[in-house]
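Asker: this one's structure only:
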């Protein structure tokens, strides 16, 4: 799907949709694809945001919708790096899928770093998340068939990349009859399959399977040998993915989470100034609570770093942006996001 805020036509901004899941106000058009448009919806009562995937009216996408819906219902689980499906509805002739609101696509991240090399932490995090997602998809007998940077999104709540968009997916047990994968991420067998699909000669070539997804993953992450394509489970056991890397400073600024880290919370001159640790901790915590409900905090005095965990990513983003411009004891605070997994492990650096 491509960003096309000016061209989205199915829902108007400000529209309120009354559903069995609550009332959602359409606040933004996020993207537009061949058969559907994606909007951001804000729940009136909680102010939480969800993604509304709207299939266009007056076009025969019923089969595609039902297929995608069946895959989402089967694959959605809290632990897998796959977009969470929240429900489905119809509104004035439009079919709408309700999904969790994710932060940004991998393509957005590539554009943000403007051709610079990704950090080892980012690559390993991406590789683990993509392969865990594919292992889950393949274990359920499904081929994603359109893995690409636009279909990988960062989830600020769980600090992981998630696989989205199952519009071209199919079951390994079915006789599939459509072209698959996007150019640049097509496995050789898919290129051949697509050329035969144009002539409707599906029986003349073997239907691609899970290895086609592994090729696409390799195009995104690392170069994969065409002679030996291991499964996602085998790749997850590779020692390279077991290396431990801390994120770079740019990673902690680029990828939002629910946790913020104030790098210079403690002044080396605190002892001489008469300001106690409890005083500085109270001041910072009061500042942080202005931007949302906190789930916990930690003051690593040996490093001079202060960590705060919020309920929602939007609260952490607001705090990070505001506190970065804030003066405390005549110092400009340096604030980044912090890995949620490191927070839960009490691993502070």
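Answerer: Received the coordinates, thanks. This structure is a prediction, so every number in the text was calculated from the model and none was measured.
Asker: hey, let's count contacts and neighbours off CA atoms from now on
Answerer: Will do.
Asker: What segments of the chain are helices?
Answerer: If DSSP state H is used as the criterion, the helices of the chain fall at 62-75, 106-113, 120-139, 188-198, 210-220, 232-236, 249-254, 270-273, 277-288, 313-324, 340-344.
Asker: closest one to residue 294 among these?
Answerer: Closest approach to residue 294 among the helices of the chain (C-alpha to C-alpha): helix 277-288, 8.1 Å.
Asker: buried ones in the closest one?
Answerer: Across helix 277-288, burial judged by 16 or more other C-alpha atoms under 10 Å covers 280, 281, 284, 285, 288.
Asker: Now flag whichever of these is closest to residue 64.
Answerer: Using C-alpha to C-alpha, the shortest approach to residue 64 within those belongs to residue 288, at 45.6 Å.
Asker: distance of the closest one from residue 324?
Answerer: 11 Å (C-alpha to C-alpha, to the nearest Å).
Asker: try residue 182
Answerer: The span separating residue 182 from residue 324 equals 40 Å under the rule C-alpha to C-alpha.
Asker: if we can go back for a sec, winner for burial among the helices of the chain?
Answerer: Mean neighbour count (mean count of other C-alpha atoms under 10 Å) peaks for helix 210-220 among those, with a mean of 22.
Asker: and the angle for it with helix 120-139?
Answerer: Taking axes from the mean of the first three to the mean of the last three C-alpha atoms, to 10 degrees, one finds that helix 210-220 is oriented at 170 degrees with respect to helix 120-139.
Asker: A further structure is provided below for comparison with the first:
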């Protein structure tokens, strides 16, 4: 049974015999709404509730469920925990997916991303696409809103498989979102709109996903939404020249060699002929992925992880007096434990990271709460700056020198 409020938004879901509280609505589309739900401090998830289908088809639910069940287990694809049916207090039955709760989407991140973030996103999504395409599936709706950050797994993940299909068996006429739609999908959509029937062999292929990712990476690098650009005649006439111009305009603030590698990678995804476009497995071999980058402070503020980094707290004088140093360690641990379970705490005495406080929490929910409550607070008259920090780097003892 679902209890609803006056706006018809569920307040509680009963999932596998347990009541989950709806904390917020994360998104709403034509056929489904997505909610953040909680069964207590330690358990949070997302529920995708499909609209009741008056024709009895429940097509969207069955389609997405079947695709997700078939492709589970990859670290860069959202995890499906289970499925259930809801019976509302007004007698409406809806189908629901219980999904892994993820964090910010690429569309929510600051425009003009760092090379570290572009590389991280590109590699993660290419890994997801390589797996998906090997399994014979086309995502068919790749866009910034469908790429989300996982704080606990420290990677980007693909979501929303409502338009996905098996290559060679395209059962969806209208695919992809305007601005991220490959030329062959644009043509197919136009023909379908005109009532022209396509034969079974003329459907779109996995190459449409590579086109979408190329546009996403170009937007991330440039900080420009390209919807109007890719619809222009200039783009249709010579998209490569426009890509070159975008990179030339931004190359002054980035090191030249990585920029050229990224440019060439993107251009290989944006060839008009889908047969000539690079495939995901080949793209992963690009020299762009062999170049190490450090995150910018903006990345570490925006991308949650279980580790917090606290700046502007410790003076050099505190680090060289052993008694004072031990007192500070104890004080900081006591303070940080107010917000969640602390696994470890580190205050380096030398560079890199000298005087910064690194706090590893048991999970990202605790670190996010700590970051929210600590940012802007004062200790000994100093304002605290709290950013997240990559768990993998922290575990390796690697402290970025270039991030301040």
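Answerer: Received, thanks. Computed from a predicted structure; not experimentally measured.
Asker: Superposing both, give me the TM-score.
Answerer: The pair, once superposed, lands on a TM-score of 0.89 when counted by TM-score structural alignment, normalised by the length of structure 1; 333 aligned residues with a C-alpha RMSD of 2.1 Å.
Asker: rewinding a little: now tabulate the helices of structure 1 in a markdown table and tack on distance to residue 26 of structure 1.
Answerer: Listed next are the helices of structure 1 as a markdown table, based on distance: least, C-alpha to C-alpha, whole Å:
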| stretch | distance to residue 26 of structure 1 |
| --- | --- |
| helix 62-75 | 21 |
| helix 106-113 | 22 |
| helix 120-139 | 30 |
| helix 188-198 | 37 |
| helix 210-220 | 33 |
| helix 232-236 | 38 |
| helix 249-254 | 26 |
| helix 270-273 | 49 |
| helix 277-288 | 29 |
| helix 313-324 | 17 |
| helix 340-344 | 29 |
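Asker: Could you say which one of those helices comes nearest to residue 168 of structure 1?
Answerer: It's helix 62-75; of the helices of structure 1, that one is closest to residue 168 of structure 1 (C-alpha to C-alpha) at 8.0 Å.
Asker: average offset between the closest one and structure 2?
Answerer: For helix 62-75 of structure 1, the mean distance from the matching residues in structure 2 following superposition reads 1.4 Å, by mean C-alpha distance after the TM-score superposition for structure 1.
Asker: Where in structure 2 does that helix align, residue-wise?
Answerer: Helix 62-75 of structure 1 corresponds to residues 58-71 in structure 2, going by TM-score structural alignment.
Asker: So what's the gap between the matching stretch and the chain middle?
Answerer: Centroid separation between stretch 58-71 of structure 2 and its chain, computed with C-alpha atoms, centre = their mean, to the nearest Å, is 21 Å.
Asker: what does stretch 12-20 of structure 1 give?
Answerer: On the basis of C-alpha atoms, centre = their mean, the separation between the geometric centre of stretch 12-20 of structure 1 and that of its chain is 24 Å.
Asker: Next: stretch 365-378 of structure 2.
Answerer: A distance of 22 Å separates the centroid of the chain from that of stretch 365-378 of structure 2, by C-alpha atoms, centre = their mean.
Asker: Next, the residues that contact that stretch from outside, please.
Answerer: For stretch 365-378 of structure 2, the surrounding residues in contact (C-alpha atoms under 8 Å, 6 or more residues apart in numbering) are 304-308, 336, 339-341, 360-361, 383-388.
Asker: again with stretch 182-199 of structure 1
Answerer: Applying C-alpha under 8 Å, 6+ apart, the external contacts of stretch 182-199 of structure 1 come out as 146-148, 177-181, 202, 204-208, 212-213, 215-216, 219-220.
Asker: hmm, try it at 10 Å
Answerer: 145-149, 176-181, 200-209, 211-220, 226 (C-alpha atoms under 10 Å, 6 or more residues apart in numbering).
Asker: With stretch 309-326 of structure 2 instead?
Answerer: Judged by C-alpha under 10 Å, 6+ apart, the contacts made with stretch 309-326 of structure 2 from elsewhere in the structure are 300-301, 327-328, 331-332, 345-350, 353-360, 367, 371, 374-375, 378-390, 404.
Asker: mind redoing it with 8 Å?
Answerer: Around stretch 309-326 of structure 2, the neighbours that count as contacts under C-alpha under 8 Å, 6+ apart are 349, 355-359, 379, 382-389.
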